[in-house]
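> The following comprises the amino acid sequence and a computationally predicted model.
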Amino acid sequence: MTILVFGRTGQVATELSRHGGDRVRCLGRDEADLTDPGTCAAAIAGGTWEAVINAAAWTAVDAAEEQEGDALKINAGAPEAMARAASAAGIPLVHISTDYVFDGSGTAPFAPDAATAPLGAYGRTKLAGEQAVRDAGGTHAILRTSWVVSAHGKNFVKTMLRLGAERDRLTIVADQVGGPTPAADIARACLGIADQLIADPGKTGIYHFAGGPDVSWADFAREIFAQAGLSPEVADIPSSEFPTPAARPANSRMDMGTTTATFGIARPDWRAGLSDILTELGAKA
């Protein structure tokens, strides 16, 4: 049997296809349109699957501020349909969520049972998706992650490589701290968690998965440049000097203890994952 993956071209979906091989079946928008949740339910009901992984979402954080209804349909309506269909089929669902469900207060890592308080529309829609998955009553793992990077799509690593080659000096936010997370590590974690849920539905719950060590965006940029052999000056700035339509959490530290204890999955070192990404991009020094 096969694991059904919602998403085909996104960062995590691309890595799921790579690491899952013939065992995964990735559906793009042409086969399962998340703006039409019924197509997601039909895809699950129409096949014989071992598990479902939802790696698709509305991820345009700033655009969600003006298009919250559209984001809600994709980030909550579609996962609800998936969860109910998976529950009816008796198979587990792994659903990827985000650190944006928290308000980013304090400096301590957020545990899975910490109080949620999204700062903006994106976080609200993702939190609604989590609630919908839980309410469906089936076997599931909600996997919150942060700062996703890879050699694919748009992300911080690729932006820094471009700007670092163009400019002598960059100003980077230094008062937001979190764990960069390579998409390849997320994909491996999702596949491992799916297998364990198949064997033990009692592991249903909310979990965190983020790379370590925790770092600011500015220090993350410095490591990207160091590994890529680039040498622009990086000047630290506060978030107030880089305003965006949607507020970003200042603290995106995630406590992975429950994930490690339950699934035996260790926190990945993002520096090693960054090296792999740069090698793939041909940007390794």
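Looks like it arrived, so ask away.

> Could you use CA atoms for every contact and neighbour count after this?
Noted.

> Quick check, residue 115 in contact with residue 105.
No - between residue 115 and residue 105 there is no contact under CA atoms under 8 Å: 10.9 Å.

> May I see the buried residues of the longest helix seen in the chain?
Counting residues, the longest helix in the chain under DSSP state H turns out to be helix 183-199. Within helix 183-199, the residues scored as buried using 16 or more other CA atoms under 10 Å are 183-191, 193-198.

> wait, what's in contact with residue 151?
158, 277, 278, 280, 281 (CA atoms under 8 Å, 6 or more residues apart in numbering).

> What distance do you get for it to residue 132?
31 Å (CA to CA, to the nearest Å).

> And residue 170, by the same measure?
For residue 170, the distance to residue 132 equals 41 Å [CA to CA].

> Which one of the two is surrounded by more residues?
residue 132 (21 against 17; other CA atoms under 10 Å).

> nearest residue to that one other than its sequence neighbours?
Nearest residue to residue 132, sequence neighbours excluded (CA to CA, 6 or more residues apart in numbering): residue 80, at 5.0 Å.

> my guess is that neighbour meets residue 129, correct?
Yes - with contacts defined as CA under 8 Å, residue 80 counts as touching residue 129 at a distance of 6.7 Å.

> Count the neighbours of residue 101 for me.
Residues near residue 101, counting by other CA under 10 Å, number 25.

> quick one: contacts for residue 177?
Applying CA under 8 Å, 6+ apart, we find residue 177 in contact with 214, 215, 216, 217, 250, 251, 252, 253.

> and here's the other structure:
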Amino acid sequence: MILVIGRTGQLATELGRRPGTRCLGRTEADLTDPEGCADAIRRAAPAAVINAAAWTAVDAAEEDEFGAHLANARAPAAMARACAGLGIPFVQVSTDYVFAGSGDAPHAPDASTAPLSAYGRTKLAGEAAVRAAGGPHAVLRTSWVVSAHGSNFVKTMLRLGRDRGSLRIVADQVGGPTPARDLAAACATIAQALVDAPDQSGTYHYAGAPDISWAGFARAIFETAGLACTVTDIPTADYPTPAPRPLNSRLDCRTIEAAFGLARPDWRAGLRDILHDLGEIP
């Protein structure tokens, strides 16, 4: 059995639909109680653990970095130590926000990190803590997760696209939209692989292809959904947010394909699945 920390988020929802998984919600594993999360893992005695829970409110983290650090660093640290003590793999999902986002080349897993935001700093601290625990592990960085569940860019664009004839969308941030269903499959594959081959522990990247800007992604959403909403490109400077965003969120995903046979998923196919699940297309 693979134990999933989280139940209602985009990734946890998809993981919970997979056979052989058990999800723990906040009442059973609360990230504000790191040692409680560790105890829940010990009680469950699973074959592997995937942490699909996190503080994901990027802008709110600027006002409460302590709270974000508790959820994104201290809780994963406690869980990773529990897994190391049990000798089982721990998969920690991380983010492109650990990079400053300069240049236009895809970031390799061993590229220098320099987070711009409190959220990025807390996620990077979580990565370091997982590695320091010393057990079999994978730090899996991803970007721009979307699904038919929760709050995400696809659902926001559908709502706005129905209400407005045009939108101004940032065009100088580029990355790979990642369908949560594909990400869940990747997490499960890695967790199972590490059971048999713990020497494959390390840091990996997994993001959808092809890379595209937020504006380009919005156009694809409207076209696929049949919404007549036009998009005007704007720079990030015209859409200020409390937390800075990396302009370059491209991730080099070659090592994960070499290690686990996981190719980058085509987000265009994932988008069609999401829109079908939402009843937007047949």
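In hand now; what should we look at? Only a predicted model underlies this, so the values are computations on that prediction, with no experimental measurement involved.

> Tell me the counterpart residues of stretch 131-139 of the second structure in the first structure, please.
The aligned range for stretch 131-139 of the second structure in the first structure is 134-142, by TM-score structural alignment.

> which other residues reach the matching stretch?
Counting by CA under 8 Å, 6+ apart, 80, 83-84, 86-88, 90-97, 130, 133, 193, 197, 201-207 sit against stretch 134-142 of the first structure.

> The second structure: which residue goes with residue 95 of the first structure?
Counting by TM-score structural alignment, the partner of residue 95 of the first structure is residue 92.

> Sorry, wrong one. I was asking about residue 247 of the first structure.
In the second structure, residue 247 of the first structure lands on residue 244 (TM-score structural alignment).

> Also residue 211 of the first structure?
Match for residue 211 of the first structure (TM-score structural alignment): residue 208.

> Show the contacting residues for its match.
Here residue 208 of the second structure is in contact with 176, 177, 178, 179, 264, 265, 266, 267 (criterion: CA under 8 Å, 6+ apart).

> show me the contacts for the third one.
Contacts were defined as CA under 8 Å, 6+ apart; by that measure residue 178 of the second structure touches 142, 143, 144, 145, 146, 207, 208, 209, 265, 267.

> Neighbours of the fifth one, how many?
Yep, that's residue 146 of the second structure we're talking about. There are 24 residues near residue 146 of the second structure, going by other CA under 10 Å.

> Check the spacing between it and residue 182 of the second structure real quick.
10 Å.

> For residue 112 of the first structure, give me its contacts.
206, 207, 208, 255, 258.

> which SS state does the first one fall under?
Right, residue 206 of the first structure. The three-state label for residue 206 of the first structure, taken from DSSP: H, G, I helix; E, B strand; the rest coil, comes out as strand.

> Could you verify my assumption that it touches residue 143?
Yes - using CA under 8 Å, residue 206 of the first structure is in contact with residue 143, at 6.2 Å.

> Show me the strands in the first structure, by range?
In the first structure, the segments counted as strands under DSSP state E are 2-6, 24-27, 49-54, 93-98, 140-145, 148-149, 169-173, 177-178, 181-182, 205-208, 215-216, 233-237, 251-252.

> In the second structure, what stretch matches the third one?
Read that as strand 49-54 of the first structure. The aligned range for strand 49-54 of the first structure is 46-51, by TM-score structural alignment.

> Could I get the buried residue list for that stretch?
46, 47, 48, 49, 50, 51.

> do the same with stretch 253-265 of the first structure
Neighbour-count burial for stretch 253-265 of the first structure [16+ other CA under 10 Å]: 253, 254, 255, 256, 257, 258, 259, 263, 265.

> give me every residue that touches the first one.
Counting by CA under 8 Å, 6+ apart, residue 253 of the first structure touches 107, 108, 109, 110, 177, 178, 179, 214.

> Translate the first one into the numbering of the second structure.
Spelled out, that is residue 107 of the first structure. Using TM-score structural alignment, residue 107 of the first structure pairs with residue 104 in the second structure.

> Setting aside sequence neighbours, what's the nearest residue to its match?
residue 248 (5.9 Å).

> which of the contacts of residue 177 of the first structure map to contacts in the second structure?
With both residues aligned by TM-score structural alignment, their matches' CA atoms under 8 Å, the contacts of the contacts of residue 177 of the first structure that the second structure also has are 214, 215, 216, 217, 250, 251, 252, 253.

> Kindly reformat those as a markdown table containing distance to residue 4 of the first structure.
Shown next, in a markdown table, are these (distance: CA to CA, whole Å):
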| residue | distance to residue 4 of the first structure |
| --- | --- |
| 214 | 32 |
| 215 | 34 |
| 216 | 35 |
| 217 | 34 |
| 250 | 35 |
| 251 | 33 |
| 252 | 29 |
| 253 | 30 |
